[in-house]
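**Student:** Give the three-dimensional model of this entry:
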Amino acid sequence: MKRYLSILTVLFFLLTLGACKKSYLDTTPSDQIDAAKIFDNINNVKVALNGIYRATYMQYSDQEQDGHPAMMIVLDFMGEDIVHTATGTVYFRGAYRWTDHRSELNDLPYFSYRLYYRIIANANILLEGIDRVPDATEAQKNVIKGECLALRGWAHFMLVQLFGMRYDKTTLSDVSSQNTTSARVQLGVPVVTKYSLDPQPRNTVEEVYIQVNKDLDQAITLLEGAPPRGLYRTHIDKSVAQGIKARVALTQQNWTDAAYYAQEALKGYQLMSSTAYLDGFSDMKNSEWMWGAHQLPEQLPAYGSFFAYMSSNFNSSHTRPNPKKISISLYNSLTNTDIRRKLFCDNINDYINFPGVIDASTGQPVTGQTRALYMQKKFVVADPAVSAGDIPYMRVAEMYLIAAEAKAKLGLLNEAADIIDVLAKNRDPNYTRPDNISDIANDNNGLIMMQRRIELWGEGFRFLDLKRLKLSLDRSGTGSTATLANVGVNTPISADNVRWQFLIPRREIQANPYMVQNPL
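**Tutor:** Got it, this is the predicted structure:
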């Protein structure tokens, strides 16, 4: 990992040396900070921590590399619920066609690998230095430690899901016996808990999850009693750490913990109103947003950003010829009274409700834009001249869905249905629970999974859901074409196919003598 960690050091210094610039921060600092003085006082440490959060959504080497939001796009494009209308630009095309992640020379493995390891390395730097800050109280140190541990756990979790085999909760003897056919002892990613330039080998999938859970458990304890975050929930608090823990438990099929932590995480939040649901998913002051990126217009790169690719109204070379649609079969599962149905076009001539991309100079729909049935307006920027908006990393609705899925897998079907009732009735006032809920936990098209797919559409979950649930990628009946989608339309990609794993990038293989690739 030497090549990556040397880059990480540079990034950390950039985020602190440039801390007087708004473009690197979630808030506006008052002073410039010398990198050598980060640990001189608690305010300097807070600015550096802001820089780590900024690193979750800053642009790296290319316009399709806008941090974790770019990975959100990748992971949904690799599923079946987002459908492309036309070829569009080259950006994210390889993800949609399932080619980019299977080349060790490609930018996608390299970008995703270094993105999350940069976050880990910078979190480690703060964890190792926070105790020597002279003016920091124990409570202030605990908050910094808690946030950094949660970030480190989250980043390792993202990496092992991408580059490792799916977690398979089989027998407890798998690890001790080193049964190499078990996904739990297959190679995952290196666990990095100290800042170091020394290369490290890949840990097993099981070992990575052990460290992830250790970090999150510590974070939850340390963030107890932390000051409230206010309207802009860009930092991790206890509820977000619990939400990440719930995600991890769900992936590990630890149903009891998944249900518990999801229900703990959602306390104190409210589901949004139907009116708010149509506001464009670009403002984190929404009542049910738990964690996200607060992107300011001056932070935007020259090209790119999440909303330049995913918004329905920003006029870019990516959105104008290729509006994103919802799967036809998923759309047809929605009732006419479900507010979520209004996010998707049922009449291409309806320019009032679905204006599409907007000419910022006139405020009118752009002529010549591609329009299509089922095109979305879930993601809308407030100013069509600027592709800036808040980006959702975690919402309360997800916690309801995690709790319901976990309860159902435990056989507590009525409890699961009770949880789904709350979310479903909020989205559809005419929702009624099915008389027969025996199939509620079906991973393919059960009630919970269908609610999850429509609720989290476009927020970066579908590929990971398919992988953790050991489902095939099946794009038949979605409106996808073999020409555009390349895979999964005529012949599903089976759950056992090796292509569910990202390849370790060649640059890491060459720089790290201990690094080995999974079988191709």
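
**Student:** C-alpha only now, for contacts and for neighbours.
**Tutor:** Noted.

**Student:** Verify the contact between V191 and Y209 for me.
**Tutor:** No: look at V191 against Y209 with Cα atoms under 8 Å: they stay out of range, at 9.5 Å.

**Student:** after the helix or strand harbouring A276, next one along is what?
**Tutor:** A276 belongs to helix 274-277 when assigned by DSSP states H and E. Going down the chain from helix 274-277, the next helix or strand is strand 289-293, by DSSP H and E.

**Student:** Please generate a structure for the following sequence too, so the two can be compared:
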Amino acid sequence: MLRKISAVILMCSLLVNVSCSEDFLDTKPTDSISDKDAFASVENMFLVLNGLHRQMFAQSPLDGASGSRAGQQYFQPMFDVYCGDLIHSSRGNGWMRSGLQWLDHTNANTTTVRNLWYQRYHFIAAANNLINKTAENGFPEGDADVANILGQAYAYRAWAYHQLVTTYAKGYLIGNPSTDLGVPLLLEAGAPYTSEPRSTVEVIYDQIEEDINKSIAYFQNASAPHDKSHLSLNAAYGIKARVALSKGDWAIAADAAARARDGFPIMSEAAWKSGFNTVELSEVIWGGRVIDAETTYYRSYFYYICPTFNGSQNRSNPKTVNIERFNQIPATDYRKEAFLPLAPNTNSAASNGQGGSYLTDPNYDNATDFNQAKADIIARYGMTSRHNTHPYMHVKFLQKNPGTIDPDDVIYMRSSEMYLIEAEAKAMLGDIAGAQEALRPLGEARDSAYDVTAFNTQDSFIEHIKFQRYVELYGEGFSWHDHIRWDVGIDLTNSGAAQVLYQNGFIQGKPSVNDAWIWKIPQAEIDANPNISEADQN
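**Tutor:** The predicted structure follows:
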């Protein structure tokens, strides 16, 4: 009964007042409770927040969104796929194919550009309601539970706007933020259908920074988070670190990252190799705890990314590592074991043209060895006999119950990311010694022969950070925005990706000179919002 009530409040909190169209009024659920009741008590506001936590990984029932994009479960792997860091080995069943070919985010009419836009604005609308109704109802901000609600609401709004402005606008560090167009700024409940014009990138960042600082202030006096799926003081500092990193506020980024990871120790080797399938891992600061009743099955993170998930996306299309990056991993670094360079190419439809048998796979010269290699991988990792294998496939993400469609958790933020942010920020400040000390704990935990002093100039250290972020955060959704921040283009010539599959996505110029890195504003938004015209399109 509680789940049903919570779902109803979710629908109310995210759909009430988000559109003025007659179509919206016709499809509004008849059992939704009133906006007034949804925010009438602190207890109800927590239920609204619970709805937001679920929307991070749920198939979206929201106006303007789509059930085919289940929140971060879709967008995290997508951001790695689109820039060729999480490589598809075949055409598979079509998921993300148009994205990796750069046909998706460059088209204003696609589901992907529409869904990311509207889903983030639904988060903003709900956060606006939580913030504004708290004041309207006279709830005491000094109350620990009210402070918790406001801390989470401001953090969600900051996170959502940061996702929007870093995706639908030119990168802060490579553009002119005071004049570059960002996204509509809305501080009242309501999505941007007939709302506001595009504010500048600078204005949006100013609001993000104000929001995340308010979030941190409220969390200082808030009740403790009930679960890692809830935003917390540490998560707010993590968001602040990401925001500061993306705009070059290096000192703020370093300080916030150090605060974010406090209390979340680096994982052991055994934990790192366990599959990244639970928020109970010591490093997880923020993540979605997915239970059986709320799983999205064939729209889940593990469906898109996990080599053992029993779905057609991974049975036919195991994801591989960039071979150039793999070759940079020292033999003493246990993360190298997350990739299988000699996995047999068993898929006759593999895009590199070498799949199907030992006759086409250059790593094998007889059927016995070829078949035994596949059998060994299936036995070790728990795939089914229908799963294909492919050279350089990853085994980083593994199900708790391999070979099934059972749900697993989704990790949004880890302390390893925070070590990497602090190290990068200090290096950009010219503090190479400080950067080395910031990175040392992570490097030494992963590589038994690690020597951080080998990277003793700013240029060499930043190149090393790029390598470390790729290996440590592989598949966790950071590559797209990393490329923008570093102003690095795409060249998959020696990566193992097939040009026949990747097409436009095989080579792309760096973001500062290539506006294709900026996502199109959804055509539905331009059609509905009188304050945004075709002239405002990216």
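
**Student:** TM value for the aligned chains?
**Tutor:** TM-score of the superposed chains, computed with TM-score structural alignment, normalised by the length of the first structure, equals 0.86; 478 aligned residues with a Cα RMSD of 2.5 Å.

**Student:** Just give me the residue closest to the centre of the second structure.
**Tutor:** The centre of the second structure sits closest to Q76, judged by Cα atoms, centre = their mean, with a distance of 3.2 Å.

**Student:** Can you tell me what it aligns to in the first structure?
**Tutor:** Under the alignment (TM-score structural alignment), Q76 of the second structure pairs with M72 in the first structure.

**Student:** Now do the helices in the stretch 151-300 of the second structure.
**Tutor:** Residue ranges of the helices in the stretch 151-300 of the second structure, as given by DSSP state H, counting those that start in this stretch, are 201-219, 233-247, 250-261, 269-272.

**Student:** got the angle for the third one vs helix 233-247?
**Tutor:** For the pair helix 250-261 of the second structure and helix 233-247, the angle between their directions (axes from the mean of the first three to the mean of the last three Cα atoms, to 10 degrees) equals 150 degrees.

**Student:** Mean distance between helix 250-261 of the second structure and the first structure after superposition?
**Tutor:** Following the fit onto the first structure, the mean deviation recorded for helix 250-261 of the second structure is 0.9 Å by mean Cα distance after the TM-score superposition for the first structure.

**Student:** Same question for the second one.
**Tutor:** Plainly put, helix 233-247 of the second structure ends up 0.6 Å away from its match in the first structure on average once the two are laid over each other (mean Cα distance after the TM-score superposition for the first structure).

**Student:** so where is that helix in the first structure?
**Tutor:** Against the first structure, helix 233-247 of the second structure falls on residues 238-252 (TM-score structural alignment).

**Student:** The shortest one too?
**Tutor:** Under the alignment (TM-score structural alignment), helix 269-272 of the second structure falls on residues 274-277 in the first structure.

**Student:** Can you list the buried residues in the matching stretch?
**Tutor:** Y277 (16 or more other Cα atoms under 10 Å).

**Student:** Could I get the full set of strands for the stretch 351-500 of the first structure?
**Tutor:** Secondary structure of the stretch 351-500 of the first structure (DSSP state E, counting those that start in this stretch): strands at 358-359, 364-365, 391-395.

**Student:** From the chain's centroid, how far away is the longest one?
**Tutor:** Okay, so that is strand 391-395 of the first structure. Here strand 391-395 of the first structure shows a centroid-to-chain-centroid distance of 8 Å under the convention Cα atoms, centre = their mean, to the nearest Å.

**Student:** Does it pack against any helices or strands, and if so which?
**Tutor:** strand 289-293 (3 or more Cα pairs under 8 Å, 6 or more residues apart in numbering; DSSP states H and E).

**Student:** Name the surrounding residues that touch the strand it packs on.
**Tutor:** Under the criterion Cα atoms under 8 Å, 6 or more residues apart in numbering, residues 53-54, 57, 233-236, 239-240, 284, 390-396 lie in contact with strand 289-293 of the first structure.

**Student:** Name all residues that make contact with the counterpart of L340 of the second structure in the first structure.
**Tutor:** When the first structure is aligned by TM-score structural alignment, L340 of the second structure is paired with C345. The contact partners of C345 of the first structure, by Cα under 8 Å, 6+ apart, come to 354, 372-377.

**Student:** Setting aside sequence neighbours, what's the nearest residue to C345 of the first structure?
**Tutor:** Nearest residue to C345 of the first structure in three dimensions, chain neighbours excluded: Y374, at 4.5 Å (Cα to Cα, 6 or more residues apart in numbering).

**Student:** And that neighbour, what's its match in the second structure?
**Tutor:** Residue pairing (TM-score structural alignment): Y374 of the first structure is matched to Y392 of the second structure.

**Student:** count of neighbours near its match?
**Tutor:** 24 (other Cα atoms under 10 Å).

**Student:** Please apply the same query to D376 of the second structure.
**Tutor:** By other Cα under 10 Å, neighbour count at D376 of the second structure equals 12.

**Student:** now do the one 4 residues further on
**Tutor:** Taking other Cα under 10 Å as the neighbour definition, R380 of the second structure ends up with a count of 9.

**Student:** for the one 4 residues further on, same thing?
**Tutor:** Around T384 of the second structure sit 17 other residues, with neighbours defined as other Cα under 10 Å.

**Student:** How about A246 of the first structure?
**Tutor:** 29.

**Student:** Helix, strand or coil: sort out A58 of the second structure for me.
**Tutor:** Using DSSP: H, G, I helix; E, B strand; the rest coil, the three-state assignment for A58 of the second structure comes out as coil.

**Student:** ok, so what distance separates it from E196 of the second structure?
**Tutor:** 28 Å (Cα to Cα, to the nearest Å).

**Student:** Looking at those two, which is more packed in?
**Tutor:** A58 (25 against 16).

**Student:** check contacts around the closest residue to that one other than its chain neighbours.
**Tutor:** Nearest non-adjacent residue to A58 of the second structure, counting by Cα to Cα, 6+ apart: A70, 4.9 Å away. Residues in contact with A70 of the second structure, defined by Cα under 8 Å, 6+ apart, are 55-60, 296, 299-300.
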